[in-house]
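Student: dropping the sequence and predicted coords here.
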Amino acid sequence: MPLHDAFPWVRHLSEAETREFALELRGALSGDVEPEARRAAQSAIVSWRATARIHADPVQESDAARPLADGFGRVEVCG
């Protein structure tokens, strides 16, 4: 089954992003059927689907590409 059939939202990803998603998913699924492997596969799907949603919406994509005005703010050193 082609990746696009299983995950229709990958059409919003670039070729490089689609390849990266496929490799990440394959790595997660090639592990054991342990809960950690299942969580890794779910995490890959959820995070790449979110990326595809941003690419699908021109306003969100523009906002995501814009540099932050204030950086990440002040950093405090603890410890």
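Tutor: Looks like it came in fine. Everything numeric in this text was worked out from a predicted model, so none of it was measured.
Student: rest of the way, CA atoms for contacts and neighbours
Tutor: Noted.
Student: hey, which helix is longest across the chain?
Tutor: helix 35-56 (DSSP state H).
Student: and it, what other elements does it pack with?
Tutor: helix 15-29, helix 58-65 (3 or more Cα pairs under 8 Å, 6 or more residues apart in numbering; DSSP states H and E).
Student: so the last one versus helix 35-56, what angle?
Tutor: In terms of direction (axes from the mean of the first three to the mean of the last three Cα atoms, to 10 degrees), helix 58-65 departs from helix 35-56 by 110 degrees.
Student: list the buried ones in helix 58-65?
Tutor: For helix 58-65, the neighbour count (16 or more other Cα atoms under 10 Å) marks no residue as buried.
Student: what's the offset of that helix from the middle of its chain?
Tutor: 15 Å (Cα atoms, centre = their mean, to the nearest Å).
Student: here comes the other one, which I'd like you to weigh against the first:
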Amino acid sequence: MSAENAAVNFSELVNKNKQTLARLKESPRLLLHRRDGEDLVLTTAARAEQDRTVVSAATRMLSALARREPGSVQLLLDILPDAFPWVRFLPERDVHAFAVELVGTMRAADSVGNSAAVAQLLAAWQHTAEVHSDPELLSALTRDHDADYGPATDPRELG
């Protein structure tokens, strides 16, 4: 059973906890659907530690690769479109900035054991690529706006 298929309602964990937890033997993760909140993922501590070890190892390898000879940076730049197809929409200087920022953020996030900053960085750069993929949107966001509409109204005054 794949992790994608191992899913139950949260109430099943509450009402049939032994049977539900037994499903972790079949799948590394169990998706718990909640009615009144964000879905949860349940896994064993050993599997969570394995995942962390793998991500940390990959981060250290990528970081070491990027710090080597200048040719290594070019290799990283060459493989980015395979990993993140949307980088094709970024200007060349932004692809380089993304690569440098990604490696640095991954190293920092690994050092504190929290990947939230990496996820945020990827989302932000992907949104930037989306803007570059749409010429009209890019033009609207990058053109000089000569019109001055004066000071903004304080939102508290609108209520």
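Tutor: Everything's here; your move. Computed from a prediction, not measured in an experiment: that's the story for all the values here.
Student: TM-score of the superposition?
Tutor: Here the superposed chains carry a TM-score of 0.78, computed using TM-score structural alignment, normalised by the length of structure 1; 73 aligned residues with a Cα RMSD of 2.2 Å.
Student: okay, the helices and strands packed on helix 35-56 of structure 1 in a markdown table with distance to T51 of structure 1 next?
Tutor: Putting the helices and strands packed on helix 35-56 of structure 1 into a markdown table (distance: least, Cα to Cα, whole Å) gives the following:
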| stretch | distance to T51 of structure 1 |
| --- | --- |
| helix 15-29 | 9 |
| helix 58-65 | 9 |
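Student: between the ones you listed, which one is closest to A6 of structure 1.
Tutor: helix 15-29 (11.4 Å; Cα to Cα).
Student: can you tell me which helices and strands that closest one packs against?
Tutor: Checked by 3+ Cα pairs under 8 Å, 6+ apart, helix 15-29 of structure 1 has helix 35-56 packed alongside it.
Student: of all the helices and strands packed on helix 35-56 of structure 1, which lies closest to S47 of structure 1?
Tutor: Here helix 15-29 is closest among the helices and strands packed on helix 35-56 of structure 1 (Cα to Cα), at 9.4 Å.
Student: which part of structure 2 lines up with the closest one?
Tutor: When structure 2 is aligned by TM-score structural alignment, the counterpart of helix 15-29 of structure 1 is residues 92-106.
Student: coming back round to it: closest one to M1 of structure 1 among the helices and strands packed on helix 35-56 of structure 1?
Tutor: Taking the helices and strands packed on helix 35-56 of structure 1 one by one with Cα to Cα, helix 15-29 is closest: 12.7 Å.
Student: give the equivalent position in structure 2 for A50 of structure 1.
Tutor: That one, A50 of structure 1, aligns with H127 by TM-score structural alignment.
Student: any idea how far E92 of structure 2 is from L62 of structure 2?
Tutor: Separation of E92 of structure 2 from L62 of structure 2 (Cα to Cα, to the nearest Å) stands at 20 Å.
Student: and if you look at N15 of structure 2?
Tutor: Distance from N15 of structure 2 to L62 of structure 2, by Cα to Cα: 44 Å.
Student: starting from Q126 of structure 2, give me the distance back to the most centrally placed residue in structure 2.
Tutor: The residue lying closest to the centre of structure 2 (Cα atoms, centre = their mean) is A119, at 2.5 Å. Separation of A119 of structure 2 from Q126 of structure 2 (Cα to Cα): 11 Å.
Student: re the thing from before, who has more neighbours, N15 and L62 of structure 2?
Tutor: L62 (17 against 10; other Cα atoms under 10 Å).
Student: so what corresponds to the more buried one in structure 1?
Tutor: Aligned against structure 1 by TM-score structural alignment, L62 of structure 2 finds no counterpart at all.
Student: and the match of helix 15-29 of structure 1 against structure 1, how far off on average?
Tutor: For stretch 92-106 of structure 2, the mean deviation from structure 1 after alignment is 0.6 Å (mean Cα distance after the TM-score superposition for structure 1).
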